[in-house]
Structure formats: structure tokens, C-alpha cells
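K.L.:
model this:
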Amino acid sequence: MEILNPKYQVLSNLEVLMALREIKDQKLSQGARNLATITYETIQYLENTPCKDQSEINLLKFITEVKQFNKLTKSEVLSMVNEPPSLPLHIQLIVEDLEERLTESQVDELIQLSKKYLIPSTHDSRHE
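P.N.:
Sure thing, here's the model as predicted:
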């Protein structure tokens, strides 16, 4: 994974976790002790969020399929990636003016896409 322009790139929790794991694997100088601590603590936090069970492939599939909902903003899609919705209420909390922008069937479809690509099931479908 490569961050092209760190000043302007918005990253998902999965991308942050992957980048931090790369940093952790590098030999850090003695002066980088603070970076090592922050990296370790952030990895520990992210490994307790939904991103620990996500894959880059499924994240890209989700984003591609969600493009059909052209009324969603990039930040709303990112929020869904970081905290996958499993109920209509979750989408209502993410999408401002939901009733004016999405139909009930679109909300249901978003939940199904979230379950398909972002929320692990009892059988591991992350690598479909």
C-alpha cells in the first residue's frame, strides 16, 4: 500500500492499520521510541474495530458497488467502511437527511452490501 499524498489522502481504518503494521515491522532508531509506542497503541486499538476482519479487496468491492448511490458523500462511505452498518438506524446516523436522499430499499441494499463485504460472517467470505 502506498500513500501518494499524505496531506490530502483520506484513509480508512484498514488502510491506517496496514500502514502502521508496515511501520512496526521496520527497525526504528532509539530516538523513535515515541513513534513505536504510538504505533503499537494505535494498532492495538484498531485491532478491536471492524477493520481487523476486513480485506482490501472487499473494501474496494464495497466502494465500487456503493457508487450507484451517487447521493452519498465520500465521508459517508468512509464512515460506513470504518463502522459497517448492520441496521437502518446505523445508516440514519451516518447519512444526513437520509429520508430525502435514499429510499428504504436503498438503505436495505446498503446494509446487505455492508454485510457482504465489510462484516465477517460465520464462514469467512472476506476472500470471495
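K.L.:
CA only for contacts and neighbour counts going forward, please
P.N.:
Will do.
K.L.:
In this structure, what residue spans correspond to helices?
P.N.:
With helices called from DSSP state H, the chain shows them at 13-25, 33-46, 56-66, 74-82, 88-94, 98-101, 104-117.
K.L.:
Please dump the ones you listed into TSV; it should also carry mean neighbour count for every row.
P.N.:
Shown next, in TSV, are the helices of the chain (neighbours: other CA atoms under 10 Å):
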stretch	mean neighbour count
helix 13-25	17
helix 33-46	14
helix 56-66	15
helix 74-82	18
helix 88-94	15
helix 98-101	12
helix 104-117	17
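K.L.:
Alongside the first, I'd like the structure of this one:
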Amino acid sequence: MAAAPMALRGSPFFSSTGGKDGNAALLSNYEVYQLLTDLKQQRREMGRSKQTAGQQNLNTIMYETLKYLSKTPCRFQDPEVVQDFLVALKSHKLTKAEKLQLLNHRPGTAVEIQLLEGQKIES
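P.N.:
As a prediction, the model looks like this:
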């Protein structure tokens, strides 16, 4: 697999899924937000130059994605929050995709985690 972008190195979710595409990975909304924010900052530091239509399309995608993600809980996450969240989920039998879904939606209670696991909740 190619080297991970700087924002994703050490990421709890960035790893090969082992499917048909060996380079495929699961990324949390936080990781995508950080990657695009870092890329946007790098582009600012490089200065403005004439852009191709493809670069303009990429800028539009980046803008729209950042606009959407900035309205989600990932905007307030950091690597420590993500790590603490994953440690808290260790005792639950969830797949990587289910953990990612929970991280992206930040459930507020243990009940929401149990519902995802399919456990019977006793009153």
C-alpha cells in the first residue's frame, strides 16, 4: 500500500480492508475533515497559480465536503477523543465499520451502542 498522507498516519481506521482493492480503507469523518483541512492549508501556502478544470473541480469537491463536515460532530474531535472513544468500545463486539459509524454520529448513551450491537436491553 502507498504511504498514507500525513494526516492519516497513525489513524485508528486507516488500514487496508483486505477486499478486492488492497488500497481501500475506512476513514472516519474526522480523518477526512483533517485531511482536507491540511490540504487546503498546503494549497494556501503554495500560493495561487492558474488551475486546470480538474483542479477547479477538486476545489469544489473539497469546499462542499468541508462545508458539510464542518456541521457534523467531527469538527470537534481530535486524535485523543477518537482514541478514548475506541478504547471505550473495546468491550463491545462491533466491526470496524460499526465503530466508525458510532464515531461519526457520536452516540450519547450506552443504550445507543447496545442497540447497534443488537443486545436486548433490560429495564
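K.L.:
Give me the most central residue, the second structure.
P.N.:
The centroid of the second structure falls nearest to residue 28 when counting by CA atoms, centre = their mean (1.8 Å).
K.L.:
The first structure: which residue goes with that one?
P.N.:
When the first structure is aligned by TM-score structural alignment, residue 28 of the second structure is paired with residue 12.
K.L.:
Trace residue 110 of the first structure over to the second structure, please.
P.N.:
For residue 110 of the first structure, no residue is aligned by TM-score structural alignment.
K.L.:
Could you report the neighbour count for residue 85 of the first structure?
P.N.:
24 (other CA atoms under 10 Å).
K.L.:
what's the matching residue for it over in the second structure?
P.N.:
Per TM-score structural alignment, residue 85 of the first structure is aligned with residue 107.
K.L.:
wouldn't that match be in contact with residue 116 here?
P.N.:
No - if you go by CA atoms under 8 Å, residue 107 of the second structure and residue 116 don't touch, sitting 10.3 Å apart.
K.L.:
related to what we said a few turns ago, which residues touch the match of residue 85 of the first structure?
P.N.:
residue 113 (CA atoms under 8 Å, 6 or more residues apart in numbering).
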